[in-house]
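Asks: Here is my input, please return the structure:
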Amino acid sequence: MSKRIVKVYPFFERLWHWLQMALIVILMLTGFSLNGQLGLVPFGPAVVFHTLAAGLLLMLWIFATFWLFTTGTWKQFIPRIEGMIETARFYALGIFKGEKHPYRKVYFRKHNPLQAATYFVLKWFIFPAIWISGLFYLTYALWEGGENAGFWIVVVANIHVLAAYVVACFVVAHVYLLTVGHGFRHHVQPMVTGYEEVDLTTEQEAYLEANEPNRLKPRGVPAE
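Replies: Got it, this is the predicted structure:
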């Protein structure tokens, strides 16, 4: 293995990340205003902006899902047991003692075991729960005459709010972890430039140099 500065985050992945972040912030502000937790946005505009942001985010997820499967990037989000305990221990204790992160980032796996497991749950369970319940909520006028509709709208609303709180907790934890270790700038920079230092095998390095040299920074050149 050799360490090289490699473009591991293509343009679409970075665009997807930042658009998703902006839309989730809008949804949180308007959603909590609708729920009575915040009073930052009046009810009427909150409904409009919440619905618009939700629609845009849903379209973004559809495109992102297509991209994940067509590029094979979905494999990055498959959790694995190996290294899970060591990584969890690092975030729970080692990070406060200045220990070195137990996970070595490699070219073919950008996320550590804990990240992969978290993203897996979010992308395949929490996010679908939000948009499915949101669609049922938005189309309530079409099924409000059904049997026990009053009961089911309460169930839908609670699922939607619970999933939203899970996402809010993830956002808080995500931002917090960006501030520890090497610092906020170090963690955010790869999602801006696309470049990050990873371990490459001799074969991977030779392949990139021969076929995708634009993805490799020359040795000694920083990621910026």
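Asks: use CA for all of it now, contacts and neighbours both
Replies: OK.
Asks: For the residue nearest to the spatial centre of the chain, which non-adjacent residue is spatially closest?
Replies: By Cα atoms, centre = their mean, the chain has its centre lying nearest to Tyr119, at 6.2 Å. Nearest residue to Tyr119, sequence neighbours excluded (Cα to Cα, 6 or more residues apart in numbering): Phe77, at 6.4 Å.
Asks: so the one you found makes contact with Ala117?
Replies: Yes. Contact status for Phe77 versus Ala117: in contact at 7.1 Å, counting by Cα atoms under 8 Å.
Asks: more crowded one of these two?
Replies: Neighbours were counted for Phe77 and for Ala117 using other Cα atoms under 10 Å; Phe77 has more, 21 against 17.
Asks: one more to line up against the first:
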Amino acid sequence: MERIYIFKRFERFWHWSQALLIILMMATGFEIHGTYTLLGFGKASQLHTNAAWVLIALWVFAIFWHFTTGEWRQYIPTTDNLLAMMRYYLSGIFTHAPHPFRLTQLRKHNPLQRMAYLGVKLLINPLIWISGLVYLYYNDLNAAGYEVELGTIALFHTIGAFLMLAFFVVHVYIITTGHTWSSHLKAMITGWEEIEDTK
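Replies: Got it, this is the predicted structure:
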């Protein structure tokens, strides 16, 4: 095995902070929708809103970091090796086929990951944030003369939340698909990824 330093300190901080905030927002969101009662509607709603503002601030800082460091290039979608990656995740992973993508510091994400992250950044996140902010400022928007249908906004926010939940579940599953079940997890904790030495 070869060890490569892939994930910088800020990337790991951003990843884990974002993960904790999203988990908190999913948990409080389900309570707000009446799935269960733990904190009560008022406390869950306030915690959900506070977590959302913290996550927005984190994303603004992360966007700044990505553009100033050039790391935004890691998310440019590509179709190179896309079919090989799809075959690997559909069948090759179960037959111990060699991984068709080799990580480097300049290529941290395989083509499927890039497509998934693009979908999150261009579809799921805007859907959640726009609907969430409209929902949060619903009374102010109506007072200003904008007629907003609350049920529609809530539906869009819920759709976005379930899309994020689906992404989260797949993301957690993919973590376990390294050469050991915990190797990708360790890489996101330490920054060092162990990859097969093909020399």
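Asks: what lines up against the residue nearest to the centre of structure 1 once you look at structure 2?
Replies: In structure 2, the residue paired with Tyr119 of structure 1 is Tyr117, using TM-score structural alignment.
Asks: Could you do Val161 of structure 1 as well?
Replies: Match for Val161 of structure 1 (TM-score structural alignment): Thr158.
Asks: quick one: that match and Leu39 of structure 2, what's the gap?
Replies: For Thr158 of structure 2, the distance to Leu39 of structure 2 equals 20 Å [Cα to Cα, to the nearest Å].
Asks: Please compare these two by neighbour count and tell me which comes out ahead.
Replies: A side-by-side neighbour count of Thr158 of structure 2 and Leu39, using other Cα under 10 Å, places Thr158 first with 19 against 13.
Asks: Could you tell me which residues make contact with that one?
Replies: The contact partners of Thr158 of structure 2, by Cα atoms under 8 Å, 6 or more residues apart in numbering, come to Ile128.
Asks: One more: Trp72 of structure 2?
Replies: Here Trp72 of structure 2 is in contact with His66 (Cα under 8 Å, 6+ apart).
Asks: What lines up with it in structure 1?
Replies: Aligned partner of Trp72 of structure 2 by TM-score structural alignment: Trp74.
Asks: Check Thr28 of structure 2 too.
Replies: The alignment partner of Thr28 of structure 2 in structure 1, by TM-score structural alignment, is Thr30.
Asks: count of neighbours near its match?
Replies: So Thr30 of structure 1, with other Cα under 10 Å, has 27 neighbours.
Asks: What ranges does structure 2 have for its strands?
Replies: Secondary structure of structure 2, counting by DSSP state E: strands at 2-5, 192-195.
Asks: and among the ones you listed, the most buried is which?
Replies: Compared across the strands of structure 2, strand 192-195 shows the largest average neighbour count, a mean of 20 (mean count of other Cα atoms under 10 Å).
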